[in-house]
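Engineer: sharing a sequence plus its predicted fold:
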Amino acid sequence: MSATLSQARRRRLHRRVRFIVGFTIAYNVLEAIIAVTAGTLASSAALIGFGLDSIIEVLSAAAIAWQFSRRDPERWEKPTVRAISIAFFALALYVIINAALALGGLQEAERSPLGIAIAALSLIVMPALAWFEFRTGKELGSKSVQADAKQLVLCSYLSGTVLIGLLLNSLFGWGWADSVAALIVAALAVREGIEAWRGDVESPFEVLAESTPTESQV
């Protein structure tokens, strides 16, 4: 699809990518600060992992911003995608270690109303942002932009998983639910990392993207 784009349209899409990653960086910096702080206070492996994922989101978005600041962004596709996949693996390793410590009884998760609030907010913001970025990346034919959109999709999964774990702990005192949520987070991160490394950037939004007309006039 990208081969048929006019230069004017391509420039417009490049500007849109820069806007998306700028917003992503700003939001995720705030999310990371809140989630890591709340997770540390509550000894929540899931919340800390969620906050670290936000930091990885920032690094991933920064990599995309760097790529699209180059004169020829397409030239830097492969190393950018590889950097994103490595970030997934790093997140998974950290979350697994913290979840194992919690399950082993070395630390116990406490209730976190602040964590519940930030997870619920992200469950609203991230899917919309991911869908917007994926459509943009698909029209550009950019695997790195689509891979970054998958980071946002993962963040949506994380938000839902962490929210469920926090609610179960808050309502029923099931501290183990936090660790289980964290391990699910890690499994998702490993899967996404493998797919990004292979260049497989299919998205849950694929059907929506296919069914929506190209924004040739936007």
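Structural biologist: Good, I have the coordinates.
Engineer: from now on I want contacts and neighbour counts done on CA atoms only, so please keep to that.
Structural biologist: Noted.
Engineer: separation between the nearest residue to S144 once chain neighbours are set aside and R9?
Structural biologist: In space, and not counting its chain neighbours, S144 is closest to V81: 5.1 Å by CA to CA, 6 or more residues apart in numbering. Going from V81 to R9 by CA to CA, to the nearest Å gives 23 Å.
Engineer: check it against this one:
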Amino acid sequence: MPDTQTPKDYITPHQMNTLKVALYALIFGTLITLFKLTAYLLTGSVAILSDTLESTINIAAAAVMLYSIWYASRPADKTHPYGHGKIEFLAVGFEGILILFAAIFIAFTAIKKLISGPASINVNIGLGFLFIIGLLTAGLAYYVSSRGKKLNNQILIADGKHLITDVLSTLGVFLGLILVKLTGWLWLDPIIAIIIAAIIFPMSWRLLWQSLSGLMDRSDPADLKRIHEILDREVKAASITSYHKVRVRHTGSYHWVDMHLQVDPTLTVAQSHTLASAIEYKIEQALTPANATAHVEPSGAYCEHNPQSPPPPPYSSDAPSKPALEPARDDKASAQPIDESENLEPIDLAPPRNDTPPPPTTPTSKPSPPPPPAPAPKNPDEATPDVFTVENAITGSGDLYELAHEEASPLQEEQESENDPTNNYPENITDEESDDDFNAPNPNA
């Protein structure tokens, strides 16, 4: 869904004041530039032209500054969890680049004017305009610089420095025109322009360095000093035993602080959390706007970031790399036999089944009757017949095994039963009746 928030929904009063200062700087900077342009058109002074060009860059820088302050005031989101304050450093770098190009252009124009020869200029009109312009620029520079320091906004501070260089350049042009009027040396006009370019060149380099330092998260020594003062007071008050790894960085004017605090090891987790939260609040109030995070450690514990902490425990190669996930068995449980039958797969004793049907038999063929079963041996010394045992089933041997697993189609068994003349036995004959008939004497013998 689109963002339906308006600037009033997320811009704080602090940010609104910053936007107002940037807007005033843009409006008054535009008026000052128009005054300088009018002065150049009336006088034809290359020094006034250089000053006008610098003021034009001030307008562009003020417009970028206004947009950057508005964008930096947007709240944090999923893609920018630390907010949008880094754009302030980009705006400072952009302003530094503009000043650098302005210095190069002013120096190039002045040298060209010096080589081609000086031209006549109307000094009296130029002096009057420059006096008014100087007063307006000085008042605007003081207002932006003081408000920028009070609001702790890097963009306003950078723009205030830029306006100060503008005041110096206007003052230099004013003094140069006075010398031209007193001496009549027209070649002083381009020389003054070159001096102005040399003055504003270091300012551009300082702004570029400030932008690069902010983007690289360079710590401010003044901020670190204030944080250490607060933590030292907490150590003296016995709230904490010591501290280390104090770090601070900026996203625009916003401070991000993290540190390690060592406390009494007898404190509970809740007590340690309450103590750390109180110290975080004090630091946030001292560096407003800020966000502080404290990592709590028991006093005397090893910490790789604390050079005064005791050495870590010696490394043992016999120690397990990971804790056991299951508790060890007790003696009673380990003494009981383990039933591994659940892990055994059942053995199929039957041979592989042959699903191929036997070849059909002709109706004229009469199979021979099966041989009668051998009588059971009465003498234990005699050889025992081949019986169906588990060993034979496993090895797949024995005549009875083969007979027991011999298969025939139902049609073949029916034909053999009908064509067998000796099959005079009833269907439900028992084993005992079969033995009696077999042992009965033959009357025809």
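Structural biologist: Received the coordinates, thanks. These figures come from a predicted structure and were not determined experimentally.
Engineer: quick one: TM-score?
Structural biologist: The TM-score (TM-score structural alignment, normalised by the length of structure 1) is 0.78; 192 aligned residues with a CA RMSD of 2.3 Å.
Engineer: between V81 and R9 of structure 1, who's got more neighbours?
Structural biologist: V81 (26 against 18; other CA atoms under 10 Å).
Engineer: ok, back up a step: counterpart of the residue nearest to S144 of structure 1 in structure 2?
Structural biologist: Correspondence of V81 of structure 1 to structure 2, assessed by TM-score structural alignment: V92.
Engineer: and what of L154 of structure 1?
Structural biologist: Checking with TM-score structural alignment, L154 of structure 1 has T165 as its match.
Engineer: let me know the helix or strand that that match is in.
Structural biologist: helix 154-183 (DSSP states H and E).
Engineer: mind reading off the mean deviation between that helix and structure 1?
Structural biologist: Superposed on structure 1, helix 154-183 of structure 2 shows a mean distance to its aligned partners of 1.2 Å (mean CA distance after the TM-score superposition for structure 1).
Engineer: give the buried residues for that helix.
Structural biologist: Neighbour counts over helix 154-183 of structure 2 (16 or more other CA atoms under 10 Å) mark 154-174, 176-181 as buried.
Engineer: try stretch 204-223 of structure 2
Structural biologist: Going by 16+ other CA under 10 Å, stretch 204-223 of structure 2 has these buried residues: 204-208, 210-212, 214-215, 223.
Engineer: so which of those residues belong to helices?
Structural biologist: 204-208, 210-212, 214-215, 223 (DSSP state H).
Engineer: which strand or helix spans the equivalent of E133 of structure 1 over in structure 2?
Structural biologist: For E133 of structure 1, the aligned residue in structure 2 is V144 (criterion: TM-score structural alignment). According to DSSP H and E, V144 of structure 2 maps onto helix 123-151.
Engineer: how big's the offset between that helix and structure 1?
Structural biologist: Mean for helix 123-151 of structure 2 is 2.3 Å (mean CA distance after the TM-score superposition for structure 1).
Engineer: quick one: residues contacting the closest residue to the match of L154 of structure 1 other than its chain neighbours.
Structural biologist: Leaving out its chain neighbours, the residue that sits closest to T165 of structure 2 by CA to CA, 6+ apart is I200, at 6.1 Å. I200 of structure 2 is in contact with 99-100, 103, 165, counting by CA atoms under 8 Å, 6 or more residues apart in numbering.
Engineer: can you tell me which two in the residues you listed are farthest apart?
Structural biologist: Farthest-apart pair in the contacts of I200 of structure 2 is L100 and T165; separation 12.3 Å (CA to CA).
Engineer: picking that back up, list the contacts for the spatially closest residue to the match of E133 of structure 1 that is not a sequence neighbour?
Structural biologist: Distances taken as CA to CA, 6+ apart put G160 closest to V144 of structure 2, at 5.2 Å, once the chain neighbours are dropped. By CA under 8 Å, 6+ apart, G160 of structure 2 lies in contact with 141-142, 144-145, 148.
Engineer: likewise L91 of structure 1?
Structural biologist: Counting by CA under 8 Å, 6+ apart, L91 of structure 1 makes contact with 49, 52-53, 56, 186, 189.
Engineer: map it across to structure 2 for me.
Structural biologist: Counting by TM-score structural alignment, L91 of structure 1 lines up with A102 in structure 2.
Engineer: can you classify E108 of structure 1 as helix, strand or coil?
Structural biologist: When classified by DSSP: H, G, I helix; E, B strand; the rest coil, E108 of structure 1 comes out as coil.
Engineer: quick one: map it onto structure 2.
Structural biologist: Using TM-score structural alignment, E108 of structure 1 sits opposite A119 in structure 2.
Engineer: element containing the closest residue in space to that match that isn't next to it in sequence?
Structural biologist: In space, and not counting its chain neighbours, A119 of structure 2 is closest to L186: 7.0 Å by CA to CA, 6+ apart. Taking DSSP H and E as the definition, L186 of structure 2 sits outside all helices and strands.
Engineer: thought L186 of structure 2 was touching V123?
Structural biologist: No: counting by CA atoms under 8 Å, L186 of structure 2 stays clear of V123, with 10.3 Å between them.
Engineer: what sits in contact with each of these two?
Structural biologist: Residues touching both L186 of structure 2 and V123 (CA under 8 Å, 6+ apart): V180.
Engineer: follow-up on the earlier one: and the match of E108 of structure 1, how far is that from R233 of structure 2?
Structural biologist: Taking CA to CA, one finds A119 of structure 2 at 68 Å from R233 of structure 2.
Engineer: what do you get for I57 of structure 2?
Structural biologist: For I57 of structure 2, the distance to R233 of structure 2 - CA to CA - is 47 Å.
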